[in-house]
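S.K.: Attaching a predicted model along with its sequence, questions to come.
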Amino acid sequence: MINIGIVAHVDAGKTTLTEQMLYVCGVIKNPGRVDQGNTITDDLAIERQRGITVKASTVSMQWQGQKINLLDTPGHMDFIAEVERSLEVLDVAILAISAKEGVQPQTKVIYNALKRGNIPTIIFINKVDRVGVVLKELYTDIKKDLEDSLYFINSVDAEGTRLASVTDDLNFTEMKVSNQESVALLDDQILITLLVENSVAQDKLDQVAQTLFLKRQIVPVLHGSAILGKGIEPLLNLVVKWGKAVSQASLSARVYKIDRDQHGARRCFVRIFGGELELREVYPIYFKETTFKILKMAVFNGIKPVNCEKAFAGDIVIIYSDRLEIEDIIGEPSLDRNHFSIAVPTLKARVNDQDLAMRKAICDALILLTDEDPFLEFSIHPITEAIEIKIFGVVQKEIIEMQLLERFGIETSIQNPDTIYKERPVKNSTVYRYMYRDGNHYAATVGLKVEPLPVGSGIIYETLVSYGELKKPFQNAVREGTEFGLREGLKGWSLTDVKVSFIYSEFNSVDSTPADFRKLAEEVVKLAIIESGTEYLEPILEFELTVPQYAIGRAISDILKMRGEVNEPVINKERVLLTGILPVDTSKAYEAEISDYTGGNGVLITRFSGYKVVDEKAK
C-alpha cells in the first residue's frame, strides 16, 4: 500500500488529475469535470458550486497489484489547514504545476512545506497542450524557484498544441545530461562512472535516482494533460515503482481528518504508520493517558469505505468514534514524521446572530465545524459575548456562510475579519495565593512566576514543585488552569512568548481537589499578568513581490506605508523581485492593488512569519 496526495496552486488541475487516475485504474466509468460539477472527490455541494476543493478527500485504487490511497487536497490558501494535515500522512506527494501559468504563489508555499516535512515529491507538469506553453522556460523557473535537482522521466512532443503527446524518450539531449548531472552531484559512484566512461547505464541511473527520491534529495518530473487523459499511466507507473510506504514495527497511527457521514456519524480518518488496528480492541491515545475502543472501522475500496475487522501498517482507515480528535496519535508517534506547520489563522471574524434561538443553532453548528477544523477555534467573546471564529481569509468566510446554510439551515452572515493580535508580558512578576486567606476560598495554594521571553518563543511552562509535594493529577490541574488563564490578556488577546513557573503549593488531604487547583491557577496567572503588564504583538508575513521595473517605485512606497520592511531589490531583465516583511493588518487587500497598478503582471507570495512587537499608536 502507498498513500499519495495531489497538491497544487488553485486551478493547476489537481481534481481533474485525480479523476483521470481513478478512471485509468477502473474505479469510475467516466472522469468527471470541475466545470460540469460532477467530480467524485469534490462531492460537497459547496465545492461543486464554487468549483474549488474545500475539504481533503480520500479515495483508493489498484494499479499493478498495488493499493494506492489518494488524497485530493484544496488549492486555495484559505484552506491551507486541510493541506497541512494531509501532508503529514503521505508517503509521496504529487505537485501539479500548470505548464501555462508556471510556478505560482501557493506552489512555492506548498513545496517548501513538502521539503520541511521530508516528503518525497513528484512534479507533474499539467496542461502541456495549452497554447503558448514553453517548457524550457518552465524548467528554468522550477529550478530557480523550487528545486534544482530534477530528474526527467518523460518529455513532450508538440508542446503548446492540442496535438501534444507524452513520450518516454527524452527529446532533448540536455534533459539526459541534466539527469546525469543531478544524480552525479548527489552520488559519488555515479560521478566517478560519468567521469571515467562519459555515460551511465539508464537502469543504473534510474535505480540511484529512486534511492535519492526516497531520501528527498531529487524530484522526478513528468508531463501530461489531465483534461485529455495524457500522461496518467506514466505517473501511476512511477508511483508504484518508486514510491514506498512509511512503516515501523510499533503501533503508530495519526488522525488527520474528521467529518460526518450522511447519517451524522462522526468519522475519524486515520493513517497507520506501524502495527495493526483491530475491531473491538482497546488502544492508547498518546500523551492523553487515556484509551478508546474501536467499535466500527472501515478501509477505502475505490470511492466508498468498506467495513473491516483489521487494518495494517501503511493503510488509511475510518474509525467511527467520539473519543478521537484531529492530530491524536494512537500508540506512539511515527519515527519518520515530525509535525510541521504551514500557517496559522491571523484573522478573527464575528458571526451575526439575530435572537437566542439562532444564537444557539449557530453555536451548535460551530461546535461541529470546529471539531472538523480546530483552527476555527470557535469562542464567545468574554465581554461583548459575540460569537467569534478564526479564519485564513475572505473565501473561507464565504464558504463557512454557505456551510451554515446548507448543512444546518442557518442563514446568517459573518462580518469582515479583524487581525488577530497577541500579547506579551513586559516584566517578571510573582504571585502567591494561599488557601482560605485574602478571599481565596479554594482548598489550594498556588504560587506562579511569569517571565517575558524573546518574540517567537511561544509559551513555556515548568513546575518546580515535586510530585512528592503535589501529586500528578493536581499538577496537571495547575497546568490546565495556567493555560486557560493565558488565553486572554489585558488587551483582550491571548498571551504568548511567556514562561510560567509553578513554584509553590500547599495541599489539604481532606478538602483539596484538582478543580480547586485548576481554578486558582487561572486566577493567579491572571493576577501575575496584571502585575507584569503586556505589550501588543502583531502577525507578520514574509513576502516576495515581483513587479515590472516601471512599478518598483510604487511598490517600495506601498510597502513602507504599510509599515513593512524591504530588502535590496533584485533586478532580472524587465522584472524586479522585492523581499521583506509586511504586517498582516495593513496588507490585507494589497494583492488586489498590485494586480491593479501592474495590469495583472505583479505577483505577491506571502508566508506567515510569526509576530513582532507593535506600538499601540501604530495599531
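M.R.: Perfect, I can see it now.
S.K.: C-alpha from now on. contacts and neighbour counts both.
M.R.: Will do.
S.K.: top helix in the chain by residue count?
M.R.: In the chain, taking DSSP state H as the definition, the longest helix is helix 514-532.
S.K.: what's that one in contact with?
M.R.: 425-433, 442-450, 473-474, 477-486, 489-490 (Cα atoms under 8 Å, 6 or more residues apart in numbering).
S.K.: ok, 7 Å please
M.R.: 425-431, 433, 442-444, 446, 448, 450, 473-474, 477-478, 480-482, 484-485, 490 (Cα atoms under 7 Å, 6 or more residues apart in numbering).
S.K.: Put this next to the first one:
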Amino acid sequence: MKIINIGVLAHVDAGKTTLTEQILYETGIKELAGSVDQGNTTTDSLEIERKRGITVKSAAVSFYIGELKVNLIDTPGHADFISEVEHSLSVLDGVILVISAVEGVQAQTRVLMQTLKELRMPTLLFMNKMDRMGADYPKVLAMIQNLLDEHICEMNDVENEGTETVKLNPSDPATAGWLETLALNDDELLRMYVEDIPLSQDRLYEELSKQTKQGKAYPLFAGSAVKGLGVSQVLACLNHFIPLNETPEHADQGSPLSGFVFKIIKNSFNERMAFVRMFGGELRLRDKVQMVSRDGENGVLKVKQLQSLLGGKKMAADCVQAGDIAVLTGADLFVGDVIGVRSVRIKDFTFHKPPIQVKVMTGCQEDQTTLHQALSTLTIEDPFLEYYHDPSTQEHTIQVFGRVQQEILMETIAQQYGIEVTFSPPKVMCIEKPIACGESAEFMGEKGNPFWATVGFRVESGLPGSGLTYKLAVELGSLPLSFQKAIKDTVIEVLKEGLYGWPVNDITVNLTHTGYASPVSTAKDFRRLVPLVLMDALFKAGTMVYEPVNDIHLIVPEASLSKVLSRLSLLEGTFQEPEFQGMTAHVKGTIPVRTTDVLKSELHSLTSGEGMLSMKPDGYMQVQSSVPENERRQLNSLNRADYFLHINKII
C-alpha cells in the first residue's frame, strides 16, 4: 500500500479549512463540502472552532486517490498555536500552504514558510480566493517570490482573476520559466539554461518533482477552494511532489516498530485516544510493545484497542503498518511518546514552555472539582498548556502562549463542562538557571538535622534546553526504592521555585549522600530534609534569571526603519544588521515576551500601516534590567527558622 501524510497550513482565514472540505468532497468522503460560515466542517469538530471560524486543534482525516491513501491533518493557523503547528509537521511527509490571492503573504505565512524551509519539507503552494474581488495574481506572486522563496514554479496561467469568470489553464513549463528556476539548484540544468538547450516538458516536470521532494523548489497552484477551482489539479499532483510511504508485502521485510504520538483527544466516553504516526514496522492488536515516554522513561504498552483512519472515519483494525496513522484508545500515552524504537525519521521537536501564566477562577465553590477535572483533561490533550493546582489555596493556574489561546480555553470549559470562568491579569513567567556548582549535605544524627535521614546534593549547570537532569552519585541499592522516589519527587517539586521564586531549568542534580536508620526512617523524613539541603546547594551555586523571548522578523519601509529600530531598542529588543530589498528593510531579532504586544500595537503607526511582523517562541535570554522576583507558593527553606516552625505546626 502507498501512503502519504500531508498537512494544510495557512495564515488565519486564508481558506485552509475550506480547502480541506473541498478535498474531502472531491475524493468522495463527503456528499457536500462543509462551510466554515455555516459551521458544518469535518475537521473543525469542536463547537468553539465552528463558532469562531478558526481551527483550534489539529484533526486527522483520510481519503484515497486511486490506490494512494492520503492522511490529511488540518492544523491551526493563529499565531498562538504555532507550537502545535510545528509539532504537527514532525509527522508529515508534505504540506499544502494556502495563501490568499486577496490579502497576499501575511505575517503567519512567513513564519510557517520559514519553518517548512528549515525542515526541507516538500511544500505545494495554493493561491486561494482567485474568484474574490481584489484578487491579484501577479502582485501576490511577486510577494511570494520576495517574501517566501524565489524557487517558485507556476502551475497555472490565470485569466480574469478577481471575478466569477476566473479561468485557469495548465502552465507551459517552457514559457513559465521552470528551467530558469530549477537551474538555481542544479549545475547541469544551469549549463543547459546558459547554452539555451531546450528541455522537454516531461524532463522539466521530473526535475520539479525531484526538487520539490527535496524541499528546494515549490510548485504554485491557483484556484478557489470554495468553488472547487484548481483543487483537482492539486490532488492529481500529490503523488508526484510528496514522497510516498510504501509498506512491504511481508512484515519481516520492514524496519523495527517505531511510532510517534502526535495528538491526544478524549472521546465521548471520556477515553483517551492517541494518534500515532507509524514510521516503521507494524502495530498489531493485543501486542505488548516497548515504549519510551517524552521524558525518556521506558515502559511496556498493551495494545487493547486499535483503529486506523479510513474514509474520513476511525475504523477498528487488527494491524497498522509503517507510513500510516494508528489510533490507540484507552492507552496511557502522551504527546511526544515513542512506541517501539525511535526512528531516525522522527524529527526532533522543541516543546517551548508557554510563557504567560494566568489564574483560572470560578465564582461557585461547588465548581472547583469540575474546574480541576477540566483543566487536567485539557492539559493531557494539549502538551502546550501547563496546569498547576495548589491544594492548600485551591488556586488553579495555567500557562498559555497568548490571548486567543486563553479565550479559547475559557469558551471550551464553558461549553464542554458547563462552568463559567474568569482569568487574572497575565504574568510573564521567567526561569532560573544555575551559575556555578554548589554542594550541600546533612547527616543523620548531626546537630541541626532532626530527621532520620542523610541527604547530599551537588547541583550544576545542565545543557541548554535540558530542563532538570537527576543523577545518582550513590549506589542504587543504598536506599529502599520508596525513599529514592521520595527524594526525586521532592527535588522536582522544590525546583519549581528557585532563589528568586522562578522554576529552575537546565540544571543537573546529583544525589551524593544517602543514609537511613531501619526501621525508624520514613519517606517523610526525606521529603522534609531534601528542601533544606537542595536549596542550600542551589544558594551556593547561585542562579541567573532568564525571561522568555520571541524571534521576530520585521519588514518595514526604508523610511520607517530608524523609528522602528529605535522603538525596538527601547522595548529591550535586539536586532541584526538590516537587509534591504528595494525600498523595503528586513530586520531579524528578538524581543522579550513582556514587550511584544507593545511592538505589535505600535507597528501600524510606526510604519504608516505598511509594516509586517512575524514571530515565534525563541526560548529565553538573561534579564538585563533589575532581576524580577516571583511570589512564592512554597515555604522558602533557606529560612530555616520559618521552615522548622512550619514543620512543627504541621506536626
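M.R.: Perfect, I can see it now. Since this is a predicted model, take the numbers as computed values, not measurements.
S.K.: quick revisit: mean distance between the longest helix of the first structure and the second structure after superposition?
M.R.: Aligned to the second structure and superposed, helix 514-532 of the first structure gives a mean residue distance of 4.9 Å (mean Cα distance after the TM-score superposition for the first structure).
S.K.: for the most centrally placed residue in the first structure, what are its contacts?
M.R.: Nearest to the geometric centre of the first structure sits residue 84, at 1.8 Å (Cα atoms, centre = their mean). Taking Cα under 7 Å, 6+ apart as the criterion, residue 84 of the first structure is in contact with 341, 342.
S.K.: Can you classify it as helix, strand or coil?
M.R.: helix (DSSP: H, G, I helix; E, B strand; the rest coil).
S.K.: Now check the second structure for the residue matching it.
M.R.: Here residue 84 of the first structure is matched to residue 86 in the second structure, going by TM-score structural alignment.
S.K.: Show me what the longest strand belonging to the first structure is packed up against.
M.R.: Counting by DSSP state E, the longest strand found in the first structure is strand 534-548. In terms of contacts (3 or more Cα pairs under 7 Å, 6 or more residues apart in numbering; DSSP states H and E), strand 534-548 of the first structure is packed against strand 422-425, strand 575-583, strand 603-613.
S.K.: residue boundaries of the strands in the stretch 351-500 of the first structure?
M.R.: Taking DSSP state E, counting those that start in this stretch as the test, the strands found in the stretch 351-500 of the first structure are 379-380, 387-391, 418-419, 422-425, 429-433, 444-452, 459-463, 498-507.
S.K.: Would you format those as CSV with mean neighbour count and distance to residue 559 of the first structure included?
M.R.: Output for these, formatted as CSV (neighbours: other Cα atoms under 10 Å; distance: least, Cα to Cα, whole Å):
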stretch, mean neighbour count, distance to residue 559 of the first structure
strand 379-380, 16, 34
strand 387-391, 23, 24
strand 418-419, 18, 18
strand 422-425, 26, 23
strand 429-433, 20, 38
strand 444-452, 22, 30
strand 459-463, 14, 31
strand 498-507, 20, 31
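S.K.: Would you tell me which of those strands gets closest to residue 144 of the first structure?
M.R.: strand 387-391 (32.0 Å; Cα to Cα).
S.K.: so where in the second structure does that closest one end up aligned?
M.R.: Here strand 387-391 of the first structure aligns to the second structure at residues 396-400, judged by TM-score structural alignment.
S.K.: go on, stretch 148-157 of the first structure?
M.R.: Using TM-score structural alignment, stretch 148-157 of the first structure corresponds to residues 150-159 of the second structure.
S.K.: Pull out the buried residues from the matching stretch.
M.R.: Residues of stretch 150-159 of the second structure classed as buried: 150, 151, 152, 153, 154, 155, 156, 158 (neighbour count, 16 or more other Cα atoms under 10 Å).
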